[in-house]
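**Student:** I'll drop the sequence and a predicted model, then ask my questions.
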Amino acid sequence: MANARIYQRPKNAMQSGRARTTGWVLDYEPAEAKKPDPLTGWAGSGDTRDQLRLGFPTMEAAIDYATREGIAFTVTPAPERKLKLQAYADNFK
């Protein structure tokens, strides 16, 4: 049986916008460890589910899909947004 993780993407720290942070993602956990390829040295494995990432509009849709397909899953809640309000005058206190 496959294990999966359902989570909501956090905001990218390198960008100011919040694009693509409202959807939910289902990622499969790796079934086997990655090994270096003897010819190229790149890390890889025979597990093709590692390349699969499914997107859903809501958490309920992702959970429904996982239960319908018989996938064991864990739900990771979205990180809480923390606003750090600062004023320019605070630099001179």
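**Tutor:** It's in.
**Student:** drop to CA atoms for contacts and neighbour counts, all remaining ones
**Tutor:** OK.
**Student:** what's the span of stretch 51-69 from first residue to last?
**Tutor:** Stretch 51-69 stretches 18 Å from its first residue to its last (Cα to Cα, to the nearest Å).
**Student:** try this one side by side with the last:
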Amino acid sequence: MLARIYQPARNAMQSGTGKSKVWVLEYAPESARSLDPLMGWTGSDDMNSQVKLSFDTQEEAVTFAKSKGLAYRVDIPKTRKHVLRAGGYGENFATGRRETWTH
């Protein structure tokens, strides 16, 4: 059974970094999902696919996986490059603007 350890990306609708510092351990699916022909629902007999464990640090998640004898894969997150403009947001409302304000 393979476990994946990763740090989830922040929601596209959130500007801050809240709840994005945790590390998550989830199990890789062992069997394919099946489609119910009558209702169209998807289902699976794999109970571990519903399990998501949260940890404060990557080391805690790796230690847990090792203590349970799980094969694991750690996905290191990519760091985000900050976009900084020369004047910043306040530059839009400066009284000494040379160009006219267009939106």
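**Tutor:** Perfect, I can see it now. These numbers were taken from a predicted model, which means no experiment stands behind them.
**Student:** can you give me the strands in structure 1?
**Tutor:** In structure 1, the strands defined using DSSP state E lie at 3-8, 24-28, 35-36, 43-44, 53-56, 72-76.
**Student:** Identify whichever of these lies nearest to Lys82 of structure 1.
**Tutor:** strand 3-8 (16.2 Å; Cα to Cα).
**Student:** Which strands and helices lie in contact with that closest one?
**Tutor:** strand 24-28, helix 59-69, strand 72-76 (3 or more Cα pairs under 8 Å, 6 or more residues apart in numbering; DSSP states H and E).
**Student:** ok, now with 6 Å
**Tutor:** strand 24-28, strand 72-76 (3 or more Cα pairs under 6 Å, 6 or more residues apart in numbering; DSSP states H and E).
**Student:** Okay, Ala78 of structure 1 and Thr67 of structure 1: tell me how far apart.
**Tutor:** Per Cα to Cα, Ala78 of structure 1 is found 21 Å from Thr67 of structure 1.
**Student:** wait, what's in contact with Ala61 of structure 2?
**Tutor:** Contact analysis of Ala61 of structure 2 by Cα atoms under 6 Å, 6 or more residues apart in numbering lists Phe55.
**Student:** Tell me which of the strands of structure 1 sits most buried.
**Tutor:** strand 24-28 (a mean of 20; mean count of other Cα atoms under 10 Å).
**Student:** With structure 2 overlaid, how far apart is that strand on average?
**Tutor:** Comparison of strand 24-28 of structure 1 with structure 2 after fitting gives an average deviation of 0.4 Å (mean Cα distance after the TM-score superposition for structure 1).
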